[in-house]
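S.K.: need a structure here:
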Amino acid sequence: MKKLWKYLILLVLGIFLLVLAACAAEPGIEPTSLATLQPTQRPGTEIPPASATAPIPTSTPYIEERFIEVEWPTHLHLGDSDIIRLALIPTIYGYSAQLEYPEHTVELEDVEVPYLGGYEAVAIARMDAVGMEFQPTGDQEQNLVEGESLSWRWTIYPQSAGRHRLSLSLRLRWDPSGEGGRVSEVSLWQAGLEIIVDAPFGLTAPQARALGIAGVLAGSVLVLPFAEYAARQRLERASASRIHRVRPNKDLILEAGLEITLSETESILLKGLFHTYERLIITTRFSSGYSGARTLLVRPFRSDGRADAHAIVKFGTRKMIRAEYANYQTFVRQTLPPITGRILGPPVMVQGEEEAVLQYTFVGTPNIAPVSLRSFALKQPVQETARLIEDRLFSTFGPAWWMQRRPYVFRMRQEYDHLLPVHLLLEAVGADHEASVLSGDLRQVQHLKPGDVVRIEGGLVTEVRSERRTATLTWSALLEDSPLRVRYRHIPPESFSEGRKVHGLYGQVVASRFELMYKEVAKPFPDLDLHSDRISLGGRWLINPLQRLEDLLNFQLQGTRSIIHGDLNLENILLGPGDLLWLIDFAATREGHTLYDFARLEVELTTKVVAEILSRHHSRVEDFLIVLDGLNEEGLLLDGFLGEIAVLLNAVRGIAQRCFYDPADIKEFHKALILAYLGSLKFTNLDEIACAPLPKALAFCAAAFLMSLEDR
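M.R.: This is a model prediction of the structure:
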């Protein structure tokens, strides 16, 4: 023991001598007053101030909304290095701030980027700092292309302890594409960052390194286990942001029900996701919502015959599945109670497949499979479904989502336009046609008719449905507007890829949005004159909602904003034992108009449950209009099956009313319902229900009835 103490004393003296030697060899750096800090500049280069304006070409610019994202470390230890990241990101689909390093800070700021005809845009980023070295230095230039993200990174090396300030700037330069133009430059954005650098005993960088070496020699045995743990944690965080690639188990036995047919891609992905099992039973296929993904209820069995709990698996494109997992991490994992459906690990894909798969798991009884709320509603008394909506659904998800609302002023098209069909349906034609240019302006669509030929410029491919041979193109939208959406049909699947910018593509107009909706309304009402402002439905004269659609989309509403599910259909609400409710499919989860989810839920109940009830009683739309009268007129009591329908829809309206901006004004909800009912007309799965075309008849009648109420 005495020898051990002697060794320890000698070790401490050695460390002390090393520190003294380092201090003697390296003179201290004088601290710099914060008042004298000035960004360093490259000789002969001036950074234009934020208020300065340079001559701008006289062309009318197209404005693109973007985010500037800055990520930096707020604290550093002397002797360490780190990264500062600056990104310029389009806002076409919305964006949530993304951290590359969990210990960093990130901030977003809106900017407007103009594009000028005949000029090429160049983005120039620059960082200046005092008290630390950084690479690269000087101006960093990148070509700026509409719809594409740019990013810059600098590595910083602090040279002294204390509080350091850095200057970041971003400038735009327009270079003429041809001869005769003039180069112009303006300042787009400037900001100052502050980083605090810590050091033991106020040592300089070389002194701190000497002390660190001595510390490593003395404490490596203790430090290495902690370093291993930290490295493992970082690897786990990094793996959570990736799609896992697995090798499918070709020997896995897939047993599907008689009414379930698996595609080759689904079979391969299932054999990859459950590669450690021997057998997989597929019991139920749920119908999809807005996302268009496929969802299955499965139960895996091990090699010894033991069965694990039921699980939900969801298939979709890699982009869609990755977005859903990100939404889950942002809006669900830390906000909803543990009894909610949970995603079990990152998405999984198999080499050679373009799709990915997610697995949901649940807290419940292992041998009892969950059922969708639609299945429950069609088999159980209506009052039980109403009770689940009023008591369980809202109490489980309301406090963390819908009740966390704040005031929100918006145009209806910002939140609800995407529910409706695309603005144009096109078919590809050759480039030998006379065509008008389609560049993203919604006003251009108003003058187009079937047979016209357009040339696409600047459309971004946002969705490719290989099984339907369709591709959807979208343009950036200005503030308070919605993006122009165009769908091409009958395309070779390999000719489009998501994220590609399309230029010079020709297409012939097949139908406009109005004509697409007219076609769907004609299924239940073939003789209806939809070009008239008023129409006869169920023996009543009601306002034609299609004729007032643009006015409603342009209406500016005072409402509230909160986290919403975004696709609250009856197949995404699952019921387990003990009245446990789970949600799945977070592909559309976001912050938005609070009443959006409730409007979506009422439409689902009307088209998939109420339609079945009315069909069983051989009723028509006249009876449904009586129910709507009962919902909106006090003192009108309904009995029998009409009373049951009123109880069901009143359950949804009851929870929606708790989230009105003005509790006494139901018109906020009516406007949301009109657009949600009209949006349901585009769903082909409503044509496959046994009582079709009654679901779409009810949806259109409800929209017309509510539009007439708004007109009173």
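
S.K.: all contacts plus neighbour counts: C-alpha atoms, from now on.
M.R.: OK.

S.K.: So Val510 sits against Leu425, correct?
M.R.: Yes: with contact taken as C-alpha atoms under 8 Å, Val510 and Leu425 are classed as touching, separated by 5.4 Å.

S.K.: out of those two, which sits in the more crowded spot?
M.R.: Neighbour tally, Val510 and Leu425, criterion other C-alpha atoms under 10 Å: the higher count belongs to Leu425, 23 against 18.

S.K.: which secondary structure elements does the one helix or strand Ile156 maps to contact?
M.R.: Ile156 is part of strand 150-158, with elements assigned from DSSP states H and E. For strand 150-158, the helices and strands in contact under the criterion 3 or more C-alpha pairs under 8 Å, 6 or more residues apart in numbering; DSSP states H and E are strand 82-90, strand 132-135, strand 140-144.

S.K.: Check which helices and strands the first one is in contact with.
M.R.: Spelled out, it's strand 82-90. Counting by 3+ C-alpha pairs under 8 Å, 6+ apart, strand 82-90 packs on strand 62-72, strand 150-158.

S.K.: starting at the chain centroid, how far to the first one?
M.R.: For strand 62-72, the separation from the chain centroid amounts to 17 Å (computed by C-alpha atoms, centre = their mean, to the nearest Å).

S.K.: can you check the shortest one too?
M.R.: Using C-alpha atoms, centre = their mean, the mean C-alpha position of strand 150-158 is found 28 Å from that of the whole chain.

S.K.: buried residues in that strand?
M.R.: Using 16 or more other C-alpha atoms under 10 Å as the test for burial, strand 150-158 gives 150, 152-154, 156-158.

S.K.: And for the residue nearest to Glu355 when sequence neighbours are not counted, the neighbour number?
M.R.: In space, not counting the residues next to it along the chain, Glu355 is nearest to Thr317; the distance is 4.4 Å by C-alpha to C-alpha, 6 or more residues apart in numbering. The local packing of Thr317 (other C-alpha under 10 Å) involves 20 other residues.

S.K.: hang on, Thr317 packs against Glu353?
M.R.: No: because the distance of 9.6 Å does not satisfy C-alpha under 8 Å, Thr317 is recorded as not touching Glu353.

S.K.: Surely Cys659 forms part of a helix?
M.R.: No: Cys659 is assigned coil when assessed by DSSP: H, G, I helix; E, B strand; the rest coil, not a helix.

S.K.: pretty sure it contacts Asp597?
M.R.: No: if you go by C-alpha under 8 Å, Cys659 and Asp597 don't touch, sitting 11.1 Å apart.

S.K.: Following up with a second sequence; could you model it the same way so I can compare the two?
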Amino acid sequence: MPNIELKDILIAARQEAYRMRHFYIGAEHLFIALLQIRGSLASHIVQHYGLTPEYVINAIRRKLGKGGKHRLWADVPKTPRAEVILSIANDLALDNGREQINERDILIALFEEYENIPMRVLIALGLNNPRELIELAQNTATHSSSQQPYIRIDFGQHFEPTDKLSRDEAFILRRMFYGYSQIRVERRLTSGYSSATLLVVTPIHVDKREDAAVIVKINQVDSILDEAQRYEAHVKTKLPPMTARIEDKPIAPEQSDLAGIKYTLIAGYDRVPKDLRAIMATWTPKDIGEWLKNELFPPFSHSWWKQNRPFRFQVWREYDWLLPPVLTLEFSQKEFPSNGHVIRMPIKRAKLRRLDYGDVVAVENFIVQRVYPDRNTIQLAVGNNTDSTNAYKIEVRGVNLEENTYYRGEVVENLVGTVWQTRAQQLLLALRALEPDFDAQAEKIPINNKEKIPNPILAYEGLLDSYVNGTLCTIHGDLHPGNIMIGPNQSAFLIDFAHTRDGHTIFDWVTLENSILNDYVMSATDGSWDAARMVVNHIIKLNGGEFIDTTLSPAIARLETVRYIREIARQCLAEDDKWSEYYTALVFCGLRTLTWETASIGGRRLMYLVAGLAIRELRTRFRPSSSSETPSPDDTDMSLSL
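M.R.: This is a model prediction of the structure:
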């Protein structure tokens, strides 16, 4: 353990107080100072519980918030609670025959005085046994080492030779399976719209006995730790008896920017688990649909998709987050000009649309969603927490994060930047990257010799103010074939709960349809615009309940799976055969795919057309409600400073 003197801890605590504009030293600043010591006892203990020092620090900062910009007193005094903690620490030092307080003394004192803010935060994060924490602090001998335990990593026959593991990924795996002599990475699974690594791993003992295969997810630290928290809050008590579970704490080494989590398939696999994406190549479209309808939907429907809680919402609140940021700004410290634009809630999008490159914008009272130190970028959004589904994302580049402290969940009172790119520009660039054989800025797009559909990148905004009558339930949030596992007796398992939350029930099934169209249907074509239009013209028949000749082509045959998904979705509609909520979700899921670089170019072409077709369906056959007692953003204003 580093030999840190009390004066150095107090200096670090004072620096944290200055960063947060508190101008006093409290228990929270003392604890953050301890966590910031690399390899410290405090960081060792939070890692023991599957957390990282940075994650806990940000949670404490969110609890406190930043103080005002103006000091009301001189110096940086200690709070009465901090004085009590230091007094307890001094007694502990004297009891151990020392005159100097050390890190361990302060940490034990913080745990003993358990009504302080750091302890409240730790309890909220699941560290809810103060006596256990005290015993750990008393008995743990820390020595930080980046030396990883040697565990041999082999690769199974289904692991693609080109799929190499990074050094950090191998480090996470070795830490996760410490105690085994080797592991075998069987295959890489396909993640959704995140950059996470999903692996099927078989642990092997020194005597060559193999344990059941598990699924490992490796991603950025905050994403993994958030997923563990979501699992505890939304998933743990709502899963069917036989399904994948998170049994162990996340692995989040202090030496890495990555963390890992393990999904244990408790059904007792006697073979390597497979995801639905791998199975689809061997099943018929009807087989896939029947399995979704009879094996996936029933076991999860009672506690998830059939909760049937009435949910009337404004579209932007549930679906704006799927779109690119409304603005990308370059951070500026220049004085705000008299003709600058101020963006604050409530927002009026009509004025947002008039912003252009180089305009000066001040953003007020937005929430920090993400901090990207490697890119000097922060992402802001409207909302009351750090949830990735918050609306009106604004990305701010060029932020000096060494001089300016931002943390997830912080309310940014005021931030000035110049417009670098708008959402409309990003969507247009994404469409042009698909090499359209039509005018990308036309209001109508031809899909056959007679019919046209609205251009979705121009027409979607009118939907954001609409109201939808739907239902609310626990949703998976990223329901695609790579996250659906097939176990013994064709039982269904779900993995990857990074986006699980209470949300619009239909979203899961629209997400799955989107993925099936993108990965399964279009993969049976040459990916051209003509192929995408051919598929869309048959989706029109599907929408109208008409007969589809599945013998025409493999791609059309695969629409049978989509028909089954629609049958499942029908059971989740708030009102019988009122499909407006489904088509509304389809618009925004389709537009998300447009900017999804991991999707095939053919899949993106198809989903662009599907989004336009869904808008046409809403305009001609189904129309979301457009009135409510609650004002929409366009009924309010984005102020313009004059």
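
S.K.: rewinding a little: skip ahead from the strand holding Ile156 of the first structure and say which helix or strand is next.
M.R.: Past strand 150-158 of the first structure, further along toward the C-terminus, the next helix or strand under DSSP H and E is strand 162-176.

S.K.: quick one, helices of the stretch 451-600 of the second structure?
M.R.: For the stretch 451-600 of the second structure, applying DSSP state H, counting those that start in this stretch gives helices covering 456-459, 461-464, 506-515, 529-543, 554-557, 559-570, 580-594.

S.K.: Also the stretch 201-350 of the second structure?
M.R.: The residue ranges that make up the helices of the stretch 201-350 of the second structure, judged by DSSP H, counting those that start in this stretch, are 221-230, 276-279, 285-291, 297-301, 315-319, 349-352.

S.K.: Turn those helices into TSV, including distance to His504 of the second structure.
M.R.: As requested, these are exported to TSV (distance: least, C-alpha to C-alpha, whole Å):
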stretch	distance to His504 of the second structure
helix 221-230	17
helix 276-279	24
helix 285-291	22
helix 297-301	14
helix 315-319	7
helix 349-352	23
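
S.K.: Out of the ones you listed, the one nearest Gly603 of the second structure is which?
M.R.: Proximity of the helices of the stretch 201-350 of the second structure to Gly603 of the second structure was assessed by C-alpha to C-alpha; the nearest stretch is helix 276-279, lying at 15.3 Å.

S.K.: how many neighbours does Leu601 of the first structure have?
M.R.: Using other C-alpha under 10 Å, Leu601 of the first structure has 21 neighbouring residues.

S.K.: err, Gly430 of the first structure, not the other one
M.R.: The tally of other residues near Gly430 of the first structure (other C-alpha under 10 Å) stands at 10.

S.K.: gap between it and Tyr506 of the first structure?
M.R.: Going from Gly430 of the first structure to Tyr506 of the first structure by C-alpha to C-alpha, to the nearest Å gives 6 Å.

S.K.: Same check on Thr470 of the first structure?
M.R.: When distances are taken as C-alpha to C-alpha, Thr470 of the first structure and Tyr506 of the first structure turn out to be 15 Å apart.

S.K.: Please identify which of the two sits among more neighbours.
M.R.: Per other C-alpha under 10 Å, whichever of Thr470 of the first structure and Tyr506 has more neighbours is Tyr506, with 23 against 20.

S.K.: Find the residue closest to the more buried one in space, skipping its chain neighbours.
M.R.: Nearest-residue entry for Tyr506 of the first structure: Arg455, 4.5 Å, with adjacent residues in sequence omitted and distances by C-alpha to C-alpha, 6+ apart.

S.K.: on that earlier part again, show me the one of the helices of the stretch 451-600 of the second structure that comes nearest Ile447 of the second structure.
M.R.: Distances from Ile447 of the second structure to each of the helices of the stretch 451-600 of the second structure were compared by C-alpha to C-alpha, and the smallest falls on helix 529-543, at 5.5 Å.

S.K.: That closest one vs the first structure, mean deviation?
M.R.: Superposing on the first structure and averaging over aligned pairs (mean C-alpha distance after the TM-score superposition for the first structure), helix 529-543 of the second structure comes out at 2.6 Å.

S.K.: Tell me who's in contact with Val357 of the first structure.
M.R.: Under the criterion of C-alpha atoms under 8 Å, 6 or more residues apart in numbering, the neighbours of Val357 of the first structure are 269, 273, 313-316, 321, 347-349.

S.K.: same thing but at 7 Å, please
M.R.: For Val357 of the first structure, the contact set (C-alpha atoms under 7 Å, 6 or more residues apart in numbering) comprises 269, 313-316, 321, 347-349.

S.K.: Dump those into CSV; add neighbour count as well.
M.R.: As requested, the contacts of Val357 of the first structure are exported to CSV (neighbours: other C-alpha atoms under 10 Å):
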residue, neighbour count
Leu269, 27
Val313, 23
Lys314, 21
Phe315, 24
Gly316, 21
Ile321, 25
Pro347, 24
Val348, 23
Met349, 26
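
S.K.: Out of those residues, name the ones that lie in strands.
M.R.: Within these, membership in strands is found for 313-316, 348-349, as judged by DSSP state E.

S.K.: If we only consider these, which is nearest to Asp585 of the first structure?
M.R.: Closest approach between these and Asp585 of the first structure, by C-alpha to C-alpha: Lys314, at 7.9 Å.

S.K.: Help me confirm that the closest one comes into contact with Thr295.
M.R.: Yes: Lys314 of the first structure sits in contact with Thr295 when judged by C-alpha atoms under 7 Å, with a separation of 4.4 Å.

S.K.: ok, so what distance separates Ile321 of the first structure from Leu358 of the first structure?
M.R.: Where Leu358 of the first structure is concerned, Ile321 of the first structure sits at a distance of 7 Å (C-alpha to C-alpha).

S.K.: Okay, Leu631 of the first structure and Arg620 of the first structure: tell me how far apart.
M.R.: 18 Å.

S.K.: Comparing the two, which residue is more hemmed in?
M.R.: The residue with more neighbours, out of Leu631 of the first structure and Arg620 and counting by other C-alpha under 10 Å, is Leu631; that gives 18 against 15.
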